[in-house]
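Asker: the following block contains a protein sequence and its predicted model.
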Amino acid sequence: MKTLLRIDSSASGQNSTSRQLLDEFVANWLQKNPSGKVIARDVDANPLPHYTHEVLGSLFTPEEQRSDAQKAIVAVGDTLIKELKSADVIAISAPIYNFSIPSTLKSYFDYISRAGETFKYTETGPVGLLSNEAYVFTSSGSFLEGTPYDHQMPYIKTFLSFLGINLVETFTAGGQAMGEAGQQALEKTKASISAL
C-alpha cells in the first residue's frame, strides 16, 4: 500500500488556490492508488512552534540528560520525521507570501531537517538520507515564477534536494489577483495535474 503525505500551508484555508491544486492531485492519485493511504499535515491549522534556541538546545542535549520539556520538544520533530519517512510520495501546497514560502512551512522544514535522520555530513559535504518522491503546488497573486522575485520555488527545490527527496514536478497558478488571466492560469494548471 502506497502512502501520500500532503502538506498544506496556506492561511486562506479552503479558499486557498494552492490547496485546491493539491486537492486535484490527491483525487487523481487516489484514483490510481485506490488502496493508498493519505496522511494530512496542515501547518496553518496546526502551526509548529518556531525554531528557537530552546529547540536547538534540546536537540544538542544528550538524550539521557534531557528534561521533560526538552523531550517534548524533540518529540515534535520525531513525529514529523517518522511521518515523512513513512510516505512514498510527498505533496506540498504553498502560496507565495512576500516572495517566499509561508513561515509555517519554514518551521516544518526546520523540524524535519535533522542531521543523522534526514541528512548526514560527510567528508565531501552533506548527503540527503531520504528518497521520497515529491510534487509541489504553488500559487501567487501575480506572475512571479521564474522572475527575480520568486524566492519560493528555488528554495523549495534546494531544500528537498538537500534531504535527498526527488522533486518530480511542480505546478504553479500565477496571477490569482489578476482576474481573467489568473483564472485561465488556474484552469491550465488543473488540466496539467489531471493529465499526470
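Answerer: Now that the structure is in, tell me what you want to look at.
Asker: every contact and neighbour count from this point should use C-alpha atoms.
Answerer: Will do.
Asker: for burial, what's the neighbour tally of Lys32?
Answerer: Here the number of neighbours of Lys32 (other C-alpha atoms under 10 Å) works out to 10.
Asker: which ones are touching the residue nearest the centre of the chain?
Answerer: Nearest to the mean C-alpha position of the chain, counting by C-alpha atoms, centre = their mean, stands Ile92 at 4.1 Å. The contact partners of Ile92, taken as C-alpha atoms under 8 Å, 6 or more residues apart in numbering, are Arg6, Ile7, Asp8, Leu22, Ala134, Tyr135, Val136, Phe137.
Asker: contacts only, for Ala177.
Answerer: Applying C-alpha under 8 Å, 6+ apart to Ala177 gives the contacts Ser140, Gly141, Ser142.
Asker: what about the strands in this structure?
Answerer: Counting by DSSP state E, one finds strands in the chain at the ranges 3-8, 37-42, 89-95, 119-122, 125-128, 133-139, 166-173.
Asker: just checking, what packs against the second one?
Answerer: The elements that strand 37-42 packs onto, with contact taken as 3 or more C-alpha pairs under 8 Å, 6 or more residues apart in numbering; DSSP states H and E, are strand 3-8.
Asker: and the strand it packs on with strand 37-42, angle?
Answerer: Using axes from the mean of the first three to the mean of the last three C-alpha atoms, to 10 degrees, the inter-axis angle of strand 3-8 relative to strand 37-42 is 20 degrees.
Asker: quick revisit: could the strands of the chain go into CSV alongside distance to Thr79?
Answerer: CSV is the format used below for the strands of the chain (distance: least, C-alpha to C-alpha, whole Å):
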stretch, distance to Thr79
strand 3-8, 13
strand 37-42, 11
strand 89-95, 16
strand 119-122, 17
strand 125-128, 19
strand 133-139, 19
strand 166-173, 22
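Asker: just the helices from the protein, written as ranges.
Answerer: Assigned by DSSP state H, the chain shows helices spanning 17-32, 53-60, 68-85, 103-112, 152-162, 180-194.
Asker: alright, now check it against this:
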Amino acid sequence: MTTLLHIDSAITGDASVSRDLTRRIVAQWRASHPDVEIEYLDLAANAPGHLNADALGFRFPQGADLSEAQRSENALSEQLVSQFLNADVVVIGAPLYNFTIPSQLKSWIDRIAQAGRTFKYTENGPVGLAGGKRVIVASTRGGVYSTTEGGRALEHQESYLQTIFGFFGIKNVEFVRAEGVNMGDAPRSAALQAATQSIAGLNTRAEAQAEAA
C-alpha cells in the first residue's frame, strides 16, 4: 500500500483551477492504484502559523525546557513533517500569487524544512533526507510566464518548489501546468487542455520510471 498526501493551498475555493487539477490528479491516481491511502491538507482552511520564536521549538536540543506555546508549536511541526515523510506521493496545488506560492504553502514548507528530518548538514554541504518520493505540483497562473526569458525571471513558484524539494533530496518533481487562465476564454481553454493531457500522461511516466528502476 502506498500513501498519497494531497495538499491544496488556493484561497479561491470552488473557483480554483489548481484545486480542480489536484482533484483530477488524485482521482486518476486512485483509479490506477486502488490500494492507495490518501491524506488531505487544505492549507487555505487550516494553515500552520508563520514561523516565530515559539515555532522554532523543533530546532532546540532534545530535552530542552520548552514553554507551553513552544511545545504546542513543536507538536504541530512534528505532525506535519512526519506526515510528509510517510507519504510516497505528494500532490500539491500551487497557484501563482504575486509571482510566488501562497503564503499558506510557504508556512507548511517552513514547518517541514527541519535539519535532521528532511535534510542534514555535512562537511560537504547539505544533503536531502526525503528522497524516493514523487511530488506532483498542479501549477496554475493567470498569465503566461514559461515562454519568455522575462516571464521566467518573474516567476518564483515552480522554480522555488523545484529548488526546495530538491534540497530535501527529491529528484522526482513534476509539474502539471495551466497558465494564461485569466487571459480570456481561448487561452484558458488551451491551458486546461494542456493540463488535462499532462495529467493523462502521469501514470505512463510512473510505469516507465518503475521499469527503469
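Answerer: Cool, got the structure. Every value quoted in this text rests on a predicted model; they were computed, and no experiment measured them.
Asker: picking that back up, just the contacts of Ala177 of the first structure now: which is nearest Ala191 of the first structure?
Answerer: Relative to Ala191 of the first structure, the closest of the contacts of Ala177 of the first structure is Ser140; by C-alpha to C-alpha it sits at 17.9 Å.
Asker: test my guess that the closest one contacts Gly182.
Answerer: No. Between Ser140 of the first structure and Gly182 there is no contact under C-alpha atoms under 8 Å: 9.2 Å.
Asker: contact partners for the aligned partner of Ile73 of the first structure in the second structure?
Answerer: Matched by TM-score structural alignment, Ile73 of the first structure corresponds to Glu73 in the second structure. Contacts for Glu73 of the second structure (C-alpha under 8 Å, 6+ apart) come out as Asp54, Ala55, Leu56, Gly57.
Asker: centre of the second structure to the edge, which residue is at the far end?
Answerer: Distance to centre of the second structure, C-alpha atoms, centre = their mean, peaks at Asp65 (32.8 Å).
Asker: distance check, the spatially closest residue to Phe25 of the first structure that is not a sequence neighbour against Glu123 of the first structure.
Answerer: Take Phe25 of the first structure and drop its neighbours on the chain: the residue closest to it by C-alpha to C-alpha, 6 or more residues apart in numbering is Ile193, 6.1 Å away. Between Ile193 of the first structure and Glu123 of the first structure the computed distance is 40 Å (C-alpha to C-alpha, to the nearest Å).
Asker: neighbours of Lys106 of the second structure, just the number please.
Answerer: 17.
Asker: measure it to Gly93 of the second structure for me?
Answerer: Distance, Lys106 of the second structure to Gly93 of the second structure, by C-alpha to C-alpha: 12 Å.
Asker: related to what we said a few turns ago, okay, the strands of the first structure, which one's buried deepest?
Answerer: strand 89-95 (a mean of 24; mean count of other C-alpha atoms under 10 Å).
Asker: could you give the angle of that one to helix 152-162?
Answerer: Here strand 89-95 of the first structure runs at an angle of 160 degrees relative to helix 152-162 (the same axes, to 10 degrees).
Asker: how close does strand 89-95 of the first structure sit to the second structure?
Answerer: Here the mean offset of strand 89-95 of the first structure against the second structure after fitting is 0.7 Å, by mean C-alpha distance after the TM-score superposition for the first structure.
Asker: buried residues, stretch 40-49 of the first structure. List them.
Answerer: If you call a residue buried by 16 or more other C-alpha atoms under 10 Å, then stretch 40-49 of the first structure has these buried ones: Arg41, Asp42, Val43, Asp44, Leu48.
Asker: how about the contacts made by the second one?
Answerer: Right, the one you point to is Asp42 of the first structure. Contacts of Asp42 of the first structure by C-alpha under 8 Å, 6+ apart are Ile7, Asp8, Ser9.
Asker: can you lay out those as CSV showing distance to Asp78 of the first structure?
Answerer: Below are the contacts of Asp42 of the first structure laid out as CSV (distance: C-alpha to C-alpha, whole Å):
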residue, distance to Asp78 of the first structure
Ile7, 17
Asp8, 19
Ser9, 20
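Asker: ok, the residue nearest to Lys71 of the first structure when sequence neighbours are not counted to Thr118 of the first structure distance?
Answerer: Nearest residue to Lys71 of the first structure, sequence neighbours excluded (C-alpha to C-alpha, 6+ apart): Ser58, at 7.3 Å. According to C-alpha to C-alpha, Ser58 of the first structure and Thr118 of the first structure sit 18 Å apart.
Asker: likewise Leu160 of the first structure?
Answerer: Leu160 of the first structure is 10 Å from Thr118 of the first structure, by C-alpha to C-alpha.
Asker: what of Val74 of the first structure?
Answerer: In this view, Val74 of the first structure and Thr118 of the first structure are 15 Å apart by C-alpha to C-alpha.
Asker: got the contact list for stretch 131-138 of the second structure?
Answerer: With C-alpha under 8 Å, 6+ apart, stretch 131-138 of the second structure has contacts from 18, 21-22, 87-95, 168-178.
Asker: and the strands of the first structure: which comes nearest Ala27 of the first structure?
Answerer: Closest approach to Ala27 of the first structure among the strands of the first structure (C-alpha to C-alpha): strand 37-42, 10.4 Å.
Asker: once aligned to the second structure, how far is the closest one on average?
Answerer: Once the two are superposed, strand 37-42 of the first structure sits an average of 0.8 Å from its aligned residues in the second structure (mean C-alpha distance after the TM-score superposition for the first structure).
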